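[1] Take this sequence and fold it.
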Amino acid sequence: MDTTLTESAAAPGAAADTANADTPGGPDGGAALYRARRERVLAALRAQGGGVALVPTAPEVMRNRDADYPYRHDSYFYYLTGFTEPEALLVLDANADENQPASILFCRAKNVERETWEGLRFGPDGAREAFGFDAAFPIDDLDAQIPRLIANRPALHYALAASERFDAQVRGWIDAVRAQTRSGVTAPAAAYDLLPLLDDMRLVKDAHELDTMRRAAKISALAHIRAMQTCRPGMREYEIEAELLYTFRKYGAQAPAYGSIVAAGANACVLHYPAGNAVAREGDLILIDAACELNGYAADITRTFPASGRFTSAQREIYDIVLAAQQAAVNATRAGVNFEAPHDAAVRVLAQGLLDTGILDRQRFASVDDVIAERAYARFYMHRTGHWLGMDVHDVGDYRERGAQHAGETPPWRTLRAGMTLTIEPGLYIRAAEDVPERYWDIGIRIEDDAIVTETGCELITRGVPVNADEIESLMQDAQRGA
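    Model prediction:
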């Protein structure tokens, strides 16, 4: 495989820049995409009897003193609007008459002085035109306009109890409507959680989402390749992380999708270990769990490789077990099976490997079924094999079926459908212990790829970075020879 980082590889980021050519400065994918999503929500609310949906974006968060954390919009809000500015709220009125606006944005007003410091603001008029809303108002008008918009509506739909601050705002708006009851105005009589509806919409990705996720995966794979090519014994974990972050930005991603894990040696046995200042030594494995976010969508990749460019025999044994477990999970991933099927397939392979290596005592466990029944594998594999992936790295959507009664029993696992996206990430984490063969001490290995479920299987979108141990060694040794 050609693993050279070239300017042509910047295509993922370049594609993001050209996606909005028909609406300069407008939403990624075009306003029609988000308008269609809002119409789906409105249709669902009408089918439930109507009402008004309220979807705020995320607040800005202070980092320290007068410096904010880098701003990131709320995923639900962005999914329905494509709008990335802070201080914004979407209103969807399912009871609006034909001559009334059903899709309304509240956003920051134009302010030339603030734009000098912070950059362009669309303002209500610009946002309405660019993003396809029926109407738009300044965010400062919320308390005046929302009571008017929710008056005489049967229900409110929003993320119940997700934010104390927003809950208090909603109560204030309802109280403002109730204050007008002598004038014949009625307040919404019910409130419903909007998130289950939005979660089900977001769980199955559309063509635009899948294209964006493929591009995020490609950039993330390039970053992992660069980390493998540049890694040498003597480097510190944060130096390796710097290569990842550089590559994300070079090829057009806006940010990491989550805090990068770069773990050398025994640190790889800590599941959420952040990149620190530990030195990668000769003979260490390096576990990297890192990926970028592109236009609001996350990738999620883990690779484990030897700092020196060659696995030891013990490392290779464990690596091949984890890789075989991942392949078993991949083979089990397709539309029509339940979410747990890939995990069950991976666990069987891992359990057999733990027996074959003597990490688990064969005198105590006669078979793989015994290992699974007693969950003895969980000492070395304590997480699940995958999670939903999308706008959030741990994306929305229930893992079990919703809405059916099960006589007090745990609901069944959700059935996979084409267009769902998930990670496939088995691992083994073997800490030093008296009852574990010493040759396996402090070996931590995880292999993770992103999969789009299809009718006949799954599409792995992160295999732009090698996963086979021989290919990893070849890639690293070629880079070392060329250095």
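[2] okay, CA-based contacts and neighbour counts for the rest of this
    OK.
[3] neighbours of G49, just the number please.
    By other CA atoms under 10 Å, the residues close to G49 number 11.
[4] before we move on, what about E282?
    Neighbours of E282 under the rule other CA under 10 Å: 15.
[5] what do you get for D478?
    Counted with other CA under 10 Å, residues neighbouring D478 total 12.
[6] Name the nearest residue to the spatially most central residue of the chain, sequence neighbours excluded.
    Nearest to the mean C-alpha position of the chain, counting by CA atoms, centre = their mean, stands V393 at 1.7 Å. Of all residues not flanking V393 in the chain, A298 sits nearest, at 5.5 Å (CA to CA, 6 or more residues apart in numbering).
[7] And this one, please, so the two structures can be compared:
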Amino acid sequence: MRYEPIPSDLFIHNRDKFRRHLKPGGLAVFNANDIMPTNADGTMGFKQQSDLFYLCGIDQEETILLIFPDAKEAKHREILFLRETNEHIAIWEGHKLTKEEARQLSGIQTVYWTHQFANIFNGLVFEAEYLYLNTNEHLRNSSEVQTRDDRFIRYCKEKYPLHKYERLQPIMHRLRAVKSVWEVEQIQKAIDITAKGFRRLLGFVRPGVWEYEVEAELIHEFIRNRSNGFAYTPIIASGVNACVLHYIENNRQCHAGDVLLLDVAAQYANYNADLTRVLPVSGKFTQRQKAIYNAVYRVMLEAKAMLVTGNNWIDYHKEVGKVMESELIGLGLLDKHEVARQDPDNPLYKKYFMHGTSHHLGLDVHDYGSRYHVFEPGMVFTCEPGIYIPEEGIGIRLENDILITENGNIDLMAHIPILAEEIEDLMNSR
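    Model (predicted):
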């Protein structure tokens, strides 16, 4: 791993919270992600299953975590299973965690090799009343790929058909929505690396630069600061490409007069930042571009002020929509009389602002959290309004990451330039 070790206190704390949600006799199992194949003998880079990492901090393939608070033997109340290494693996793949290293990272004292799991699990499962199993219940998930957790669910139900089965995801969605101090520290590190990458671009972007060259500048800065790389596939969209919400080709040349939308961020220690900024390729916004930019910025300020304890997702987005309506009327994009007659279930502002304003952020970019839970201290949200006008070739989105506290909120990206005039000054001072 590139990142500095995280204190095991984080994972001990997370497991302590998790145990309280299990029914008496509950046994929970978490599996690492697979290493996904490409073609021939190729593979994708390994990305740890985020629930497992949240609970033990182990960033290695073929890891299994077992939590069983009511196990008869104390040593079996939390168990970590690791891939056993050998000389061949060490030569071809490099170092794998030793048992002692895993104990130090996770705070779990009982560590076995993964190939021992079946026998040990079979010896514990009949002490359990409930088996808690994991699967991906994220609303945005549309994957058709079978995971190790999917295979394990099938294995358990075939081998232990009379046990009672429970879902882990409702617990994880509740726990992971609220971040601890240690988690916020990792998110802030990802944000600070992202800030360095963005500032690097202020002296680089100019007419004639290609979008992929901008991407190259960012990945250089991210990796040299211990990041694993991009938190998500970067969106580097100039001209009308900025109106495509998930544009990822990054293959167009930037021209004078364009705006360049950058939805880019770093990952650090599996925690993610999420930033969006817009640069004038020529170093100065046109009057129209600046008017739209400032309108989006005003919406962002009002939306950010609503990210407070006690508010809720549904009311929040309704209120942001009203603010956006007012700005779009001011820009001449909507007519106030038509807005007054609009279908409330299909508001007119969605023609120019068609996505949500905020999502949870953490170990996953679109992190866990229910839209029906009120906002609580420790939640981290993005705040990302935008206006997209394809017929004018202008797309403006601004995004910061916001921590909710008991006394308002903290903008974790407050140190990253965002004012239009500041952006222009920095681009023209290098």
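[8] circling back: need the counterpart of the residue nearest to the centre of the first structure in the second structure.
    V393 of the first structure maps onto V365 in the second structure, with residues paired by TM-score structural alignment.
[9] Please look at that match and V264 and confirm they touch.
    No - here V365 of the second structure does not reach V264: they are 11.4 Å apart, not a contact under CA atoms under 8 Å.
[10] where exactly do the helices run in the stretch 201-350 of the second structure?
    Chain-ordered helices for the stretch 201-350 of the second structure, with DSSP state H, counting those that start in this stretch as the definition, fall at 211-223, 287-306, 313-330, 336-340.
[11] any chance of those in JSON lines, plus distance to Y165 of the second structure and mean neighbour count?
    Below are the helices of the stretch 201-350 of the second structure laid out as JSON lines (distance: least, CA to CA, whole Å; neighbours: other CA atoms under 10 Å):
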{"stretch": "helix 211-223", "distance to Y165 of the second structure": "42", "mean neighbour count": "19"}
{"stretch": "helix 287-306", "distance to Y165 of the second structure": "39", "mean neighbour count": "19"}
{"stretch": "helix 313-330", "distance to Y165 of the second structure": "31", "mean neighbour count": "17"}
{"stretch": "helix 336-340", "distance to Y165 of the second structure": "50", "mean neighbour count": "12"}
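[12] V181 of the second structure is nearest to which of the ones you listed?
    Evaluated over the helices of the stretch 201-350 of the second structure, closeness to V181 of the second structure peaks at helix 287-306, with 20.8 Å, by CA to CA.
[13] so where is that closest one in the first structure?
    Using TM-score structural alignment, the residues of the first structure aligned to helix 287-306 of the second structure are 313-332.
[14] For the matching stretch, what is the distance to the chain centroid?
    The chain centroid and the centroid of stretch 313-332 of the first structure are separated by 24 Å under CA atoms, centre = their mean, to the nearest Å.
[15] Then stretch 115-127 of the second structure?
    With CA atoms, centre = their mean as the basis, stretch 115-127 of the second structure stands 34 Å off its chain's centre.
[16] Stretch 189-201 of the second structure now?
    The chain centre lies 16 Å from the centre of stretch 189-201 of the second structure; the measure is CA atoms, centre = their mean.
[17] Kindly name the residues of the first structure that line up with it.
    Residues 215-227 of the first structure are matched to stretch 189-201 of the second structure when aligned by TM-score structural alignment.
[18] Helix or strand: which one has K179 of the second structure?
    With elements delineated by DSSP states H and E, K179 of the second structure resides in a region that no helix or strand encompasses.
[19] Relative to V308 of the second structure, how far out is the nearest residue to it once chain neighbours are set aside?
    Nearest non-adjacent residue to K179 of the second structure, counting by CA to CA, 6+ apart: G378, 4.8 Å away. Distance, G378 of the second structure to V308 of the second structure, using CA to CA, to the nearest Å: 11 Å.
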